[in-house]
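> Sequence and predicted structure below; questions after.
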Amino acid sequence: MSDVSLSVSRQGSSKCSDGDGHLKRTVIGSGVLSLPWATAQLGWVAGPSLMILFAVLTCYTSTLLASCYQSSDPNTRRRNYTYMDVVKANLGGFQVKICGAIQYLNLFGVVVGCTNASSVSMMAIKKSNCFHSKGDNSPCRISGNPYMIGFGVIQIFFSQIMDFSRIWWLSIVAAVVSFIYSTIGLGFGIAIIAENGKIKGSLTGISIGIVTPMEKIWRSLQATGDIALAYSYSLILIEIQDTIKFAPSECETMKKSNLLSVVVTTIYYMFCGPFGYAAFGDLSPRNLLTVFGPYYPYWVIDIVNAAIVIHLVGAYQVYCQPLFAFVEKTALDWFPDCKFITEEIQVPIPGYKPFKRNLFQLVWRTIFVIITTILSIILPFFNDHIIRILGALGFWTLTVYFPVKMYIDQMKIPEWSTTWLSLQILSVACLISSIATAAGSVAGVIYDLKGYKPFKNVS
């Protein structure tokens, strides 16, 4: 997921609606804390080089996608509110279903990952306090399952809030805490380098001996995927663009926003990843802020991981809301006369207006949260590998393939022209990269399954 945190509102005819009556949206992103690990697998040359490469690639393909926001018919210039709407307007047919399946599967993976990641941060808080009271050599074995269940209970409550996009403070809080914990991670990386008195790491990354040659290959592929996915925000780009005001132009404004966001993000990545690697070298952790021992004061561990949990609570809701809307709209289209789907119940709240919700939304959203929580408990390695597999599929299709194909269709670029060939070569190269990343992640799943025990998530 992209690490750009956005909170954008359309300036239109009302506080809650844009110029054509469509609801406003707010969007947030998530952390950069695995980039030192990714840099450690690739080394000083390949790591930063890939960050720059994927920055340029993402900025370019995002510009192509932004150009497809409006339909190509010059008489209508109809705006498209979602990624599926864009594909439907430009390509149509079975490709719309493919786009929707990949987009919603990735959204589902993200919210499962939020549950998993939240437990890691909550366990880090518990372990830091355990080490503080019992000493750094204490085992302090902690199960993550209760924390995942607690996170799920919180999400069941938040998921029932109607028109969640109107709660403007969520994006502000999430953006602030994201900036705080990322900056603290960067600051401690710099502090550790100063304390060590030297820069760790090598040109080629983690050394053979610490890992086997085959592990080196798989880890390098996984690291490439981590960097690619850190820039991959096409999943929600159209939804972001739909928050931009009409004048001067959604497309032009989005293109400028893409460029600014990617430049700022890349500068931040180039600090966080390499500085973390310089501090820890081959032993760079997957999460920079779950490192214990003499590196961080215990209270800092508590603060930054609490900030991460707060961010993940908001991120879960932002990414699950499109899924909720899609399922509820589809159910209403299929069963317009079903009272279970259409009729509302009112829950009185003292001092406030009654809370309204129909039973279908209440039951479906609760079941959804329960499913994501159970999957997180069953698959504790979900974040490390399964999200990479889903992300590799989504990266090529949503970040490269569809933007390229729709742009070719809109611009009427002739086959076998120089531009057409260049775009096709770009798409094929990214497909190969995505396949390689997925292969590395599959290898990681197989490795983790060797010691896998269901419902045994202990650290």
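Yes, it's here.
> all contacts plus neighbour counts: C-alpha atoms, from now on.
OK.
> ok now do the nearest residue to Lys126 once chain neighbours are set aside, which residues does it touch?
Leaving aside its sequence neighbours, Lys126 sits nearest to Ile142 (CA to CA, 6 or more residues apart in numbering; 7.9 Å). Ile142 sits next to 123, 126-127, 458-459 when contact means CA atoms under 8 Å, 6 or more residues apart in numbering.
> And the furthest pair within those residues?
Farthest-apart pair in the contacts of Ile142 is Lys126 and Val458; separation 12.3 Å (CA to CA).
> what about the residue nearest to Tyr277 when sequence neighbours are not counted, distance to Ile206?
Computed as CA to CA, 6+ apart, the closest residue to Tyr277 that is not its neighbour in sequence is Pro36, at 4.8 Å. Separation of Pro36 from Ile206 (CA to CA, to the nearest Å): 12 Å.
> out of the two, which sits in the more crowded spot?
Pro36 (32 against 23; other CA atoms under 10 Å).
> where exactly do the helices run in this protein?
Per DSSP state H, the chain carries helices over the ranges 35-67, 83-90, 94-134, 145-159, 169-196, 213-231, 237-241, 250-280, 298-334, 339-342, 359-378, 387-394, 402-411, 418-449.
> what's the most buried one of those helices?
Sort those by mean neighbour count, taking mean count of other CA atoms under 10 Å, and helix 387-394 sits at the top with a mean of 25.
> Any idea how far that one is from the middle of the chain?
11 Å (CA atoms, centre = their mean, to the nearest Å).
> List the contacts of that helix.
For helix 387-394, contacts defined as CA under 8 Å, 6+ apart pick out 102-103, 105-106, 109-110, 113, 222, 225-226, 229, 235, 434-435, 437-438, 441-442.
> do that again at 7 Å, thanks
Here helix 387-394 makes contact (CA atoms under 7 Å, 6 or more residues apart in numbering) with 102-103, 106, 109, 225, 229, 434, 437-438, 441.
> Distance check, the residue nearest to Lys126 against Met123.
7 Å.
> Then Ile227?
For Ile227, the distance to Met123 - CA to CA - is 26 Å.
> Please apply the same query to Trp396.
34 Å.
> give me every residue that touches the closest residue to Val263 other than its chain neighbours.
Residue nearest to Val263 in three dimensions, not counting chain neighbours: Ala55, with 7.7 Å by CA to CA, 6+ apart. Residues counted as contacts of Ala55 (CA under 7 Å, 6+ apart) are 231, 262, 266.
> second one coming, line it up with the first:
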Amino acid sequence: MTRELEKKSMYIEQTPETAENGPSKNFDDDGRVKRTGTLVTASAHIITAVIGSGVLSLSWAIAQLGWVAGPAVLMAFSLITYFTSTLLADSYRSDHGTRNYTYMGVVRSHLGGLKVQLCGLAQYGNLIGVTIGYTITASISMVAVERSNCFHKHGHQAKCSISNYPFMIIFAAIQIILSQIPNFHELSWLSIVAAVMSFAYSSIGLGLSIAKVAGGGHARTSLTGVTVGVDVSGSEKVWRSFQAIGDIAFAYAYSTVLIEIQDTLKSPPPENKVMKKASFIGVSTTTIFYVLCGCVGYAAFGNKAPGNFLTGFGFYEPFWLIDFANVCIAIHLIGAYQVFAQPIFSFVERLCSQKWPENKFITTEHAINVPLFGTWYINLFRLVWRTIYVVLTAVIAMIFPFFNDFLGLIGAASFYPLTVYFPIEMHIAQSKIPKYSFTWIWLKILSWACLIVSLVAAAGSIQGLAHDVKTYKPFKTQ
């Protein structure tokens, strides 16, 4: 019975008995549950995390930046994300070979000090923000299904105003159930389903954009994007450009869960080699989709591109295909929510089990026989805490149901510290790169340049959020 519980829980630490007997078919050399992840599952996790709601806003982002800066910014973020992800993958094991199970653990191993707390604040703040953002986006996609049917029935000029709130509650109810999946290691099936869904709706959006361009309706585009004095004022152009950069940064955000994904990989082969391949597959695949969706979407809609090109009703027909695409988005975000929430769940549960190891409410796993599924283990603390978390994210999403500005702010706030600063600093420390050497200087230049980009993107998103708060009308779909 004890061994069965250990299999089901990621929070059981190494026991003396396990350490003495060494690794078995069920346990790794450090006494933890045997990892089963592969290149395929890691790539699925990455694609689920990366191809998210960010792809839906890329045609809008390209419209703000234009044909020159838009694709250039996309490619720049792609290259930077892949490069720093390889540095982060190499940091997974400490200098003496010990595994680090979390992003904070990696920073503690290589940098230590106050930077560990700063990393935790950035990572878990970002993860919370993403789960809130996905609650908003999923509800918008669910509403879009009803609005699509309404437009089809009553005409494109019908108001069809539908509240997001009931759909946020539905999404939260689904997440309460899925949140009882004990740990990241058992999420592979959900990530694979979510990855398939992301390809489906991205392909539909791309296909509809191509059809719109081929249909002959010429949309006004330009090398520099929206035109000052025609589409926007000068100040709006600046703020929107900053916000667009934040949206693109968000579209590549997966460094927050990279270490947790890498910790699912079985070894041999070495985890860092497999993770680098998975990162290449994930980032290159998503970049192709991003460039196609962003550029073809801009060609289709021009400077009037909607903030979300599937739910903003740049397309009305065929309505059934729009419905299917939005259902795919909702299913994908159901899985993506779990990919980003699981590190938060494990962090809190690990802290509580370490602080109160004798508390039966926190540590006891109750075996329940579920027909057709076999034995399932329920932990009462896990049930209560995860339910509270999901409810809180849903409530916050109801208070701030703004899409583009929220994505931009999350992207801006997390991109620099988690995707750039910590990977570069840990690489410098791990490789013992001499101060003021050529490599040290160009790594620092890259780091500072990304900091400036993050700051301007954050400023644009904050300004956009402030504007949304002033003009927001409750019970109307965003």
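Cool, the structure landed. On a predicted model such as this, the values are computed, not experimentally measured, just so you know.
> what's the TM-score for these two chains?
Superposed pair, TM-score by TM-score structural alignment, normalised by the length of the first structure: 0.90. Supporting alignment: 442 aligned residues with a CA RMSD of 2.2 Å.
> Arg78 of the first structure: which of the contacts of Ile142 of the first structure is nearest?
Among those, Met123 lies closest to Arg78 of the first structure (CA to CA), at 48.5 Å.
> What is the equivalent residue in the second structure for that closest one?
Under the alignment (TM-score structural alignment), Met123 of the first structure maps onto Val143 of the second structure.
> For Ser163 of the second structure, see how far away that match is.
Val143 of the second structure is 8 Å from Ser163 of the second structure, where distance means CA to CA.
> Also Val274 of the second structure?
44 Å.
> cool, and Ser414 of the second structure?
Separation of Ser414 of the second structure from Ser163 of the second structure (CA to CA) stands at 30 Å.
> Gln95 of the first structure matches what in the second structure?
Match for Gln95 of the first structure (TM-score structural alignment): Lys115.
> can you check His132 of the first structure too?
That one, His132 of the first structure, aligns with His152 by TM-score structural alignment.
> Nearest spatial neighbour of that match, chain-adjacent residues omitted?
Using CA to CA, 6+ apart, the closest residue to His152 of the second structure is Phe319 (6.6 Å).
> again with Thr363 of the second structure
In space, Thr363 of the second structure is closest to Ser353, 6.4 Å off (CA to CA, 6+ apart).
> The one you found pairs with which position in the first structure?
Under TM-score structural alignment, Ser353 of the second structure pairs with Leu332 in the first structure.
> wait, what's in contact with the residue positioned nearest the centre of the second structure?
The centroid of the second structure falls nearest to Ala49 when counting by CA atoms, centre = their mean (4.2 Å). By CA under 7 Å, 6+ apart, the residues touching Ala49 of the second structure are 254, 336, 339.
> Kindly report the same for Ala315 of the first structure.
Taking CA under 7 Å, 6+ apart, one finds 28-29 in contact with Ala315 of the first structure.
> Give the aligned equivalent of it in the second structure.
Here Ala315 of the first structure is matched to Ala336 in the second structure, going by TM-score structural alignment.
> now do Pro297 of the first structure
Matched to the second structure by TM-score structural alignment, Pro297 of the first structure sits across from Pro318.
> ditto for Lys216 of the first structure
Applying TM-score structural alignment, one finds that Lys216 of the first structure aligns to Lys237 in the second structure.
> Once you drop chain neighbours, what's closest to its match?
What sits nearest to Lys237 of the second structure in space, not counting adjacent residues and going by CA to CA, 6+ apart, is Val228, at 6.6 Å.
> nearest spatial neighbour of whatever residue of the second structure lines up with Asp448 of the first structure, skipping sequence neighbours?
For Asp448 of the first structure, the aligned position in the second structure is Asp468, judged by TM-score structural alignment. The spatially closest residue to Asp468 of the second structure, leaving aside those adjacent along the chain, is Phe402, at 7.1 Å (CA to CA, 6+ apart).
> What distance do you get for Leu392 of the second structure to Met168 of the second structure?
Distance, Leu392 of the second structure to Met168 of the second structure, using CA to CA: 11 Å.
> again, but for Leu409 of the second structure
Taking CA to CA, one finds Leu409 of the second structure at 21 Å from Met168 of the second structure.
> do Met398 of the second structure as well
Met398 of the second structure is 7 Å from Met168 of the second structure, by CA to CA.
> do the same with Gln117 of the second structure
As defined by CA to CA, Gln117 of the second structure lies at a distance of 32 Å from Met168 of the second structure.
> same thing with Val33 of the second structure?
Distance from Val33 of the second structure to Met168 of the second structure, by CA to CA: 35 Å.
> do Tyr82 of the second structure as well
33 Å.
> One more: Ala253 of the second structure?
For Ala253 of the second structure, the distance to Met168 of the second structure equals 23 Å [CA to CA].
> And the helices of the first structure: which comes nearest Pro350 of the first structure?
Smallest distance to Pro350 of the first structure across these (CA to CA): 17.5 Å, for helix 145-159.
> Aligned against the second structure, show me the partner of the residue nearest to Lys126 of the first structure.
Aligning on TM-score structural alignment places Ile142 of the first structure opposite Ile162 in the second structure.
> Same question for Thr342 of the first structure.
Looking across to the second structure (by TM-score structural alignment), Thr342 of the first structure lines up with Thr363.
> now Phe158 of the first structure
Counting by TM-score structural alignment, Phe158 of the first structure corresponds to Leu178 in the second structure.
> where does that match sit relative to Ala336 of the second structure, distance-wise?
Distance of Leu178 of the second structure to Ala336 of the second structure, given as CA to CA: 11 Å.
> Same check on His467 of the second structure?
28 Å.
> just Gly113 of the second structure next, same as before
Taking CA to CA, one finds Gly113 of the second structure at 32 Å from Ala336 of the second structure.
> likewise Leu65 of the second structure?
Leu65 of the second structure is 28 Å from Ala336 of the second structure, by CA to CA.
> cool, and Ser139 of the second structure?
Relative to Ala336 of the second structure, and taking CA to CA, Ser139 of the second structure is found at 14 Å.
> And Ile136 of the second structure, by the same measure?
Taking CA to CA, one finds Ile136 of the second structure at 13 Å from Ala336 of the second structure.
> go on, Gly411 of the second structure?
According to CA to CA, Gly411 of the second structure stands 16 Å off from Ala336 of the second structure.
> And Gly307 of the second structure, by the same measure?
Using CA to CA, Gly307 of the second structure is found at 21 Å from Ala336 of the second structure.
> now swap in Pro166 of the second structure and tell me
Pro166 of the second structure sits 20 Å away from Ala336 of the second structure, going by CA to CA.
> how about Ile227 of the first structure, what's its match in the second structure?
With TM-score structural alignment as the criterion, Ile227 of the first structure pairs with Ile248.
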